[in-house]
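Student: Okay, here's the prediction I keep looking at, along with the sequence it came from:
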Amino acid sequence: MFTVLARKTVIRRTAVVLLAVGIGLSPNAVSAATPTHYHGAAFVHGNNGNVFKRSEDSAWGGYAVSKGGQTIVASWVNPRVDCSGGGVNSAWDGFDGYGTQTVEQIGIDLDCSSGSAVYKPWYEMYPRDSVYFDQTTSEGDQMTATVTHDSGINYTLTLADSTQNWSRTFHDSLDGANDSTAEVIMERLSSNVDNFGSMTFSGCQLDGQPFGNSAPDAITIASNGVDQATPGNIDGDHFDMTWDHA
C-alpha cells in the first residue's frame, strides 16, 4: 500500500510569487509542521512580454517558456550528489509559475538534509503543499515526468521510474491554474546547491514537439549574484544542467 503525504518540509516557489499560502490536502493526506526550508525565487518580469531580467537570486535553473500547452514531458537520470552542504535540490517539469501564481508540477527531490542523498518523489499544485509519495527511487534511476492539462483546471501528473519499474499517476485540479507557461527545471530548495555534477534533461517535449522548438528562456540558479547551477544550450529535446557553486 502506498503512502501519500502533504508536507511543509519544503516549499516550491513560482518564478515571481514569494508568498506561502494555506494548505490544500487530498482526502488521505496529512499536513505537517512549519517549513524548515525557505527560499524565494528570483526573476522579475521584464517590460516586453516573456523577457525576464536576471536578479541577484534565483531558485530555478533550466528552461521555461511563456506558452502553455497540453502535455509537457522530460526525462533524466537521478544524479549522484555530494551532500557536504546538507541542502535540498529538486528536478521537475510542469506548467505555470514563470510569472504566474500557480504551478502544476511533478518530480524528485535530491534531499541531502540528513547528510546523505535521499531521492523523494512528489507532485505539487502550488500554492498547495507538495504531496510526497512513498515509492523507492535511487541514484542512477531513469525517471520520466509528465504533466497533462486535461481541461479547465484539471491536470494529470505522472512520474515513472523505468529502472525500478514503477509509475504513479495523480489526477488533481487547482483553482486559478491557467496553463500559460511551461518549464523543465532544476530547483534550489535551500540556500545552497549541493554538488550534483552535471545531469542531462532528455526527451523534453511540449505537445509532442522538442521543447527547444518553443524558444524557451534559459534560467541560471544564483545566490547573491553567484551562479550556482547553469543550463547548457538546449539542443532540440535535451540540455545539460551543471553545478557551479554551493
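Tutor: Received, thanks. Numbering: from 1, shown residues only.

Student: from here on, contacts and neighbour counts on C-alpha atoms
Tutor: OK.

Student: Sticking with A91, tell me its helix or strand.
Tutor: With elements delineated by DSSP states H and E, A91 resides in strand 88-95, which encompasses its position.

Student: Centroid-nearest residue for this protein?
Tutor: To find the centre residue of the chain, average its C-alpha atoms and take the closest one (CA atoms, centre = their mean): that gives W92, at 3.3 Å.

Student: ok, it touching V103?
Tutor: No - with contacts defined as CA atoms under 8 Å, W92 does not count as touching V103, sitting 11.1 Å away.

Student: Output the contacting helices and strands for the strand holding A91.
Tutor: Packed against strand 88-95 by the contact rule (3 or more CA pairs under 8 Å, 6 or more residues apart in numbering; DSSP states H and E) you find strand 71-77, strand 103-111, strand 142-151, strand 182-188.

Student: Could you list the residues in contact with stretch 158-167?
Tutor: Residues lying outside stretch 158-167 but in contact with it, judged by CA atoms under 8 Å, 6 or more residues apart in numbering, are 106-107, 121, 136-137, 141-147, 168-170.

Student: looking at this, N233 is in a helix?
Tutor: No - with the criterion set as DSSP: H, G, I helix; E, B strand; the rest coil, the secondary structure at N233 is coil rather than a helix.

Student: T71 contacts H149, doesn't it?
Tutor: Yes - with contacts defined as CA under 8 Å, T71 counts as touching H149 at a distance of 6.3 Å.

Student: just the buried members of the contacts of stretch 158-167?
Tutor: I106, G107, P121, T137, D141, Q142, M143, T144, A145, T146, V147 (16 or more other CA atoms under 10 Å).

Student: which stretches of the protein form helices?
Tutor: In chain order, the chain shows no helices, with DSSP state H as the criterion.

Student: List just the nearest of the contacts of stretch 158-167 to P79.
Tutor: Of all the contacts of stretch 158-167, the one sitting nearest P79 is D141; the distance, using CA to CA, is 8.4 Å.

Student: The residue nearest to W60 when sequence neighbours are not counted: neighbouring residues, count only.
Tutor: Sequence neighbours aside, E187 is the residue nearest to W60 in space, at 4.6 Å (criterion: CA to CA, 6 or more residues apart in numbering). In terms of burial, E187 registers 25 neighbours under the definition other CA atoms under 10 Å.

Student: Below is structure B, check it against A:
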Amino acid sequence: MRSFRLLGLFAAVALAAATGIGSAQAAEPAAGHVRPAAHTHHLSHGVVSLPAQQLRHFSHLLHSQHPASAHGVANQTSTNWAGYAANSGSYTSVSSSWVEPDVSCNSGGIVAFWIGLDGWGSSTVEQDGTGVDCSSGSPQQFAWWETYPANSIQEYGDPVSAGDSLTSTVTDTGGGQYQMVLTDNTQGWTENQTVGASGSDASAEVIAEAVTSGSSVTPLPDFSSVNFSGSTFNGSPMSGSGAQAIDMTDSSGNVIASTGPDDGNGDFTVTYSGG
C-alpha cells in the first residue's frame, strides 16, 4: 500500500464481527501480446512485510440480512459486500476473472474487487485482488493480497489501469499453505504467492467491497459496474456450491450496489446504484 494509504485509511480499518453473512483458466493474451512474467514468492506464516501497527485488513462481511420477498427469492444484503459468497461447506479454492472498472471519485472512499477464502463466519481471510483509492480525489488503482491475521494488506508494485483484464485463483494447497495467483492479462504481469496461514476454509467469495473505517463503512465510489466471469468454488461453477448473491446497502437499507444473476457459468455483474 502506498504510504499515505497505509497511514491514513488502513490504519483506521477495524475488524468487525461477522454476522453470518474454483479454478477458471486465465485468459489468453491477445495476439502479439507478451505472455505475463510470473513473480513467485514463498512467505512464512506470521511474516508481515510492513510495520504491523500501520496495517489492518479489508473487513469480513458486515450486517448481513436475508430479507423476505413476495416471490420467495431475495438477495442477501450487507453494508460492505456485493457479489457472491458461500459458507455451507468447506472451500479450498476460488477463482474468477474481472475487468477493472473505470471509477469516478464521487467520494473519498476505497472500493476493492477481490476473490478469497474465509471472511464469512470465520476470523481469518485469504484474499487478493485490486482496488481503487479515492482518498486523494482522483482514482488510484492498485493490486494487493492478504492472509489475515498472518499477513495484513500488502500492495503489489505492479501497474493496474481501468479496463484491465484480471484473473485470480486462491487455493488451500494443504499443510497450512495458500497459493494466490493474480494475473493482469492486459499489463502482462503475474504475481504468485505461496503463504503460510491458519485458514478455516469456511467460505468462498467473489466480491466488490466498500472499505470500512473505524465503525463506519466509507462512502462507496462510483465504479459503474464490474463484470466477473468464470467464477468457480472448489473447481466447479459456483452455482453448485451454495453461493448466495449479496447486494450492498447503505445504513438506511437502500441498495447502493446490486448483484445480478449468475448465468450458471460463474458470470455475473455487480452494478453501482448510488451512494
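Tutor: Right, received. Where do you want to start? Please read these numbers as outputs of a predicted model, since none were measured by experiment.

Student: Work out the TM-score between the chains.
Tutor: Comparing the two superposed chains by TM-score structural alignment, normalised by the length of the first structure, the resulting TM-score equals 0.82, with 229 aligned residues with a CA RMSD of 3.1 Å.

Student: returning to what we had before: looking at the second structure, name the residue matched to the residue nearest to W60 of the first structure.
Tutor: E187 of the first structure is assigned E209 in the second structure as its aligned equivalent, the criterion being TM-score structural alignment.

Student: residues contacting that match?
Tutor: When the contact criterion is CA under 8 Å, 6+ apart, the partners of E209 of the second structure are N80, W81, A82, V111, A112, F113.

Student: let's go with 6 Å and repeat that
Tutor: N80, W81, V111, A112 (CA atoms under 6 Å, 6 or more residues apart in numbering).

Student: Distance-wise, check it relative to V132 of the second structure.
Tutor: Separation of E209 of the second structure from V132 of the second structure (CA to CA, to the nearest Å) stands at 11 Å.

Student: what is in contact with those two at once?
Tutor: Listed contacts common to E209 of the second structure and V132 are V111; contacts here mean CA under 6 Å, 6+ apart.

Student: picking that back up, the second structure: which residue goes with the residue nearest to the centre of the first structure?
Tutor: Mapped onto the second structure by TM-score structural alignment, W92 of the first structure lines up with W114.

Student: so what's its match closest to, chain neighbours aside?
Tutor: Per CA to CA, 6+ apart, closest to W114 of the second structure is G129, 4.1 Å.

Student: ok, back up a step: the residue nearest to the centre of the first structure contacts I185, correct?
Tutor: Yes - counting by CA atoms under 6 Å, W92 of the first structure does reach I185; the two are 5.4 Å apart.

Student: what do we get in the second structure for C204 of the first structure?
Tutor: Using TM-score structural alignment as the criterion, the counterpart of C204 of the first structure in the second structure is S231.

Student: can you count the residues close to that match?
Tutor: 32.

Student: Which residues are in contact with the match of W92 of the first structure?
Tutor: Applying CA under 6 Å, 6+ apart, one finds that W114 of the second structure lies in contact with D128, G129, I207.

Student: Quickly note the distance from it to S95 of the second structure.
Tutor: Remark: distance between W114 of the second structure and S95 of the second structure (CA to CA) = 10 Å.

Student: Repeat that for C134 of the second structure.
Tutor: As for C134 of the second structure, its distance to S95 of the second structure is 27 Å (criterion: CA to CA).

Student: Also A17 of the second structure?
Tutor: Where S95 of the second structure is concerned, A17 of the second structure sits at a distance of 25 Å (CA to CA).

Student: Name the residue in the two with the higher neighbour count.
Tutor: Taking neighbours as other CA under 10 Å, A17 of the second structure and S95 compare with S95 leading, 34 against 16.

Student: What lines up with that one in the first structure?
Tutor: Under the alignment (TM-score structural alignment), S95 of the second structure pairs with V73 of the first structure.

Student: again, but for N80 of the second structure
Tutor: Using TM-score structural alignment, N80 of the second structure pairs with A59 in the first structure.

Student: got the contact list for its match?
Tutor: With CA under 6 Å, 6+ apart as the criterion, the residues that contact A59 of the first structure are A41, E187, R188, I221.

Student: Could you pick out the buried ones from the residues you listed?
Tutor: Neighbour counting over the contacts of A59 of the first structure (16+ other CA under 10 Å) leaves A41, E187, R188, I221 as the buried ones.

Student: quick one: which of the residues you listed is nearest P27 of the first structure?
Tutor: Nearest to P27 of the first structure among those: E187, at 28.0 Å, using CA to CA.

Student: For S167 of the first structure, see how far away the closest one is.
Tutor: E187 of the first structure is 22 Å from S167 of the first structure, where distance means CA to CA.

Student: for S151 of the first structure, same thing?
Tutor: In this structure, S151 of the first structure and S167 of the first structure are 22 Å apart, going by CA to CA.

Student: higher neighbour count, these two?
Tutor: Using other CA under 10 Å as the criterion, S151 of the first structure and S167 rank with S167 on top: 14 against 11.

Student: Please pull up the equivalent of that one in the second structure.
Tutor: Aligned counterpart of S167 of the first structure in the second structure: T190 (TM-score structural alignment).

Student: Also P231 of the first structure?
Tutor: Using TM-score structural alignment, P231 of the first structure sits opposite T259 in the second structure.

Student: Now do the contacts for the nearest residue to its match once chain neighbours are set aside.
Tutor: The shortest distance from T259 of the second structure to any residue that is not its chain neighbour, by CA to CA, 6+ apart, is 4.5 Å, and that residue is V270. V270 of the second structure is in contact with S225, V226, S258, T259, counting by CA under 6 Å, 6+ apart.

Student: what's the answer for I234 of the first structure, then?
Tutor: By CA under 6 Å, 6+ apart, the residues touching I234 of the first structure are G212.

Student: do that again at 10 Å, thanks
Tutor: 62-63, 201-202, 204, 210-213, 215-218, 240 (CA atoms under 10 Å, 6 or more residues apart in numbering).

Student: From L220 of the second structure, how far off is S59 of the second structure?
Tutor: Relative to L220 of the second structure, S59 of the second structure is positioned 14 Å away (CA to CA).
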